[in-house]
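When you get a sec, could you give me coordinates for this:
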Amino acid sequence: MKYNVIHRGDDISIQLMHRFHELIRQYGLIHEEASPDIVLSIGGDGTLLHAFHQYKDQLDHIAFTGIHTGRLGFYADWKPDEVELLAQLMGESANQNDLRAVKYPLVEIQITTPQGIETELALNEFTLKGVDATLVAQLHINDELLETFRGDGICISTPSGSTAYNKSLGGAIVHPSLDAIQIAEIASINNRVFRTLGSPILLPKHHHCDIYPRANQNILLSLDHLYMQRNDIISIRSLVAAGKKVKFARFRPFPFWSRVREAFIGYDMV
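From the prediction side, this is the model:
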């Protein structure tokens, strides 16, 4: 079995990477950057997002796991002082050919411009924001007009990404076993002239959302941690990615709701 390590670049993460290389060597795993079977992320959630986008074209055979070296790592199951245990369990799983993984849905983004259609994937969320003016865009669900949006922007999140930006927008936390995407408004304008639904929306798989921005708007798009500014967008379609999911290696149980509790509430509950 082949593995690679993506780290944040700080001293603690680099030291952990070297320590992990030493520990995993005894189990016969091969270090390979080009096409690994397991990718270990050492850092924060941003580090794992970097790892995901680096290997997004190989999701069919790659599983991710993470050690968080910052204050909060929602995707990372492991703490720095558990690197020996992680190496042991990973090595034993590899030698027994018993790599267990959970699969989380992704959001697929289809951006239509005069040049054609560009297709992207996001693990956390996709956002659309106005740059130098209020974003004005028609929002269609399954090819039917729902509303004309006016405001700062629109966020489309995955279930696992529902705990990120979406949560700060008042969106629901969604269990990643559900194949769905969530649409949340970013500071919409609602008065007697302009009106939006004003509530997050969950779309199941096989449903899609189309956003038609006003022509020639300067728009800032984000795919997780990646940003681009465009003024050539005709429409953007968002839907649950068909046949593509991200896999996270699970070497011990760590239920989703336990992860939510640890990330947002903590164990010192009164």
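
going forward, measure contacts between C-alpha atoms and count neighbours the same way
OK.

Next SSE downstream of the strand or helix carrying residue 156?
Following DSSP states H and E, one finds residue 156 within strand 144-157. Note on strand 144-157: by DSSP H and E, the next helix or strand toward the C-terminus is helix 165-168.

tell me how far that following helix is from the chain's mean position?
12 Å (C-alpha atoms, centre = their mean, to the nearest Å).

Same question for that helix: list its buried residues.
By neighbour count on 16 or more other C-alpha atoms under 10 Å, the buried set for helix 165-168 is 165, 166.

go on, stretch 123-132?
Within stretch 123-132, the residues that count as buried by 16+ other C-alpha under 10 Å are 123, 124, 125, 126, 127, 128, 129, 130, 131.

Reformat the residues you listed as JSON lines; add distance to residue 192.
Output for the buried residues of stretch 123-132, formatted as JSON lines (distance: C-alpha to C-alpha, whole Å):
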{"residue": "123", "distance to residue 192": "37"}
{"residue": "124", "distance to residue 192": "34"}
{"residue": "125", "distance to residue 192": "31"}
{"residue": "126", "distance to residue 192": "29"}
{"residue": "127", "distance to residue 192": "26"}
{"residue": "128", "distance to residue 192": "25"}
{"residue": "129", "distance to residue 192": "23"}
{"residue": "130", "distance to residue 192": "22"}
{"residue": "131", "distance to residue 192": "25"}
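
Please give the structure of this sequence too, so both can be compared:
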Amino acid sequence: MKFAIMTKGDSKSNSYMHKMKTYLQDFELVWDEHEPDIVISIGGDGTLLYAFHRYSSRLNKTAFVGVHTGHLGFYADWVPEEIEKLVIAIAKTPYQIIEYPLLETIIRYQHGGKETRYLALNEATVKSVEGTLVMDVEIRGQHFERFRGDGLCVSTPSGSTAYNKALGGAILHPSIPAIQLAEMASINNRVFRTIGSPLVLPAHHTCMLKPVNGPDFMVTIDHLTLLHKDVKSIQYRVAAEKIRFARFRPFPFWKRVHDSFIADK
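Just a heads-up that it's a prediction; the model follows:
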């Protein structure tokens, strides 16, 4: 089996990486940063996001597992004290593959420029470069509303506990193939009106945003912030690809939600 390790970059996480690398090579696993069968993330959820984007071109061949060195994460289910146990599990135990849905974002441009496609593990957002964002929202090719406000956030089920939750969105179980559209400070008065509630769209529904008041936007894809100019439309839907996690033991989603937001620290 070929493996790679990505870390948060701090000295503690790097020391754990060297330890794991040595142990796994002692078990005759092969270090391969280009075509790994399994990628170990050491840090937090942000580290796993970086790992996901680095290996997004081989999602059907690579599985991910996370070791969290700080606060409990939604993607990292092992702690540093369990590194030897995890090494033995990777080297000796057939693991279960758990798949989570991803978000596909396609940005098309005026004047027929080549479209850009992104995959997100957590969410994608769009904001105006300056002033209020005004977007026509289409669902399944039908006009739904004209949004006015600070911005819009489209999240995956596994990302529903992140920015989406802060915006008042629902928490979705990652087994549900869906995306969620949440508003950022929408303008609602006697003249302008939006739905005002998050929308959950199933896998066979597509959400399209069409600019009304300008073609330039700040777009985020997980941790990446990008300026896109001359935008004609932004399309969101559940991606055909999925992220694959290597599971060596149960990692109940609702327990993670409880431990992250409700349990006493």
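
hang on, the earlier thing: let's see which of the buried residues of stretch 123-132 of the first structure end up in strands.
Per DSSP state E, strands hold the following members of these: 125, 126, 127, 128, 129, 130.

Tell me the one of these nearest residue 146 of the first structure?
residue 128 (17.2 Å; C-alpha to C-alpha).

What's the match for that closest one in the second structure?
Mapped onto the second structure by TM-score structural alignment, residue 128 of the first structure lines up with residue 126.

what helix or strand is the closest residue to its match other than its chain neighbours on?
Spatial nearest neighbour of residue 126 of the second structure, excluding adjacent residues (C-alpha to C-alpha, 6 or more residues apart in numbering): residue 219 at 4.6 Å. Counting by DSSP H and E, the element that carries residue 219 of the second structure is strand 217-221.

start and end residues in the first structure for that strand, please.
Strand 217-221 of the second structure lines up with residues 219-223 of the first structure when matched by TM-score structural alignment.

Tell me roughly how far that stretch lies from the second structure on average.
Averaged over the aligned pairs, stretch 219-223 of the first structure sits 0.5 Å from the second structure after superposition, using mean C-alpha distance after the TM-score superposition for the first structure.

ok, back up a step: you'd agree the residue nearest to residue 126 of the second structure is up against residue 231?
No: the criterion here is C-alpha atoms under 8 Å, and residue 219 of the second structure misses it with residue 231 at 10.8 Å.

quick revisit: now do the same contact list for the match of residue 128 of the first structure.
With contact set as C-alpha atoms under 8 Å, 6 or more residues apart in numbering, residue 126 of the second structure has these partners: 151, 152, 153, 217, 218, 219, 220.

Farthest-apart pair in those residues, please.
Using C-alpha to C-alpha, those span at most 13.3 Å, a distance reached by 153 and 217.

just to revisit the earlier point, and the match of residue 128 of the first structure, how close does it get to residue 149 of the second structure?
Using C-alpha to C-alpha, to the nearest Å, residue 126 of the second structure is found at 11 Å from residue 149 of the second structure.

same check, this time on residue 236 of the second structure
19 Å.

more neighbours, these two?
Counted by other C-alpha atoms under 10 Å, residue 236 of the second structure and residue 149 do not tie: residue 236 has more neighbours, with 24 against 19.

aligned partner of that one in the first structure?
Match for residue 236 of the second structure (TM-score structural alignment): residue 238.

and after the helix or strand harbouring its match, which helix or strand comes next?
Under the criterion DSSP H and E, the helix or strand holding residue 238 of the first structure is strand 235-249. Counting by DSSP H and E, the next helix or strand C-terminal to strand 235-249 of the first structure is helix 256-264.

mean deviation of that next one from the second structure?
Per aligned residue, helix 256-264 of the first structure averages 1.2 Å (mean C-alpha distance after the TM-score superposition for the first structure).

Where in the second structure does that helix fall?
Taking TM-score structural alignment, helix 256-264 of the first structure hits residues 253-261 over in the second structure.

Can you tell me what sits against that stretch?
Stretch 253-261 of the second structure is contacted from outside by 72, 73, 74, 161, 173, 174, using C-alpha under 8 Å, 6+ apart.

mind listing what the alignment partner in the first structure of the last one touches?
Taking TM-score structural alignment for the superposition, residue 174 of the second structure sits opposite residue 176 in the first structure. Going by C-alpha under 8 Å, 6+ apart, residue 176 of the first structure touches 104, 105, 158, 159, 160.

can you map out the strands along the stretch 51-200 of the second structure?
If DSSP state E, counting those that start in this stretch is used as the criterion, the strands of the stretch 51-200 of the second structure fall at 63-68, 96-109, 116-120, 123-128, 133-139, 142-155, 178-186, 199-202.

I'd like those strands written out as JSON lines, with distance to residue 79 of the second structure added.
Converted to JSON lines, those look like this (distance: least, C-alpha to C-alpha, whole Å):
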{"stretch": "strand 63-68", "distance to residue 79 of the second structure": "5"}
{"stretch": "strand 96-109", "distance to residue 79 of the second structure": "19"}
{"stretch": "strand 116-120", "distance to residue 79 of the second structure": "25"}
{"stretch": "strand 123-128", "distance to residue 79 of the second structure": "26"}
{"stretch": "strand 133-139", "distance to residue 79 of the second structure": "42"}
{"stretch": "strand 142-155", "distance to residue 79 of the second structure": "27"}
{"stretch": "strand 178-186", "distance to residue 79 of the second structure": "30"}
{"stretch": "strand 199-202", "distance to residue 79 of the second structure": "33"}
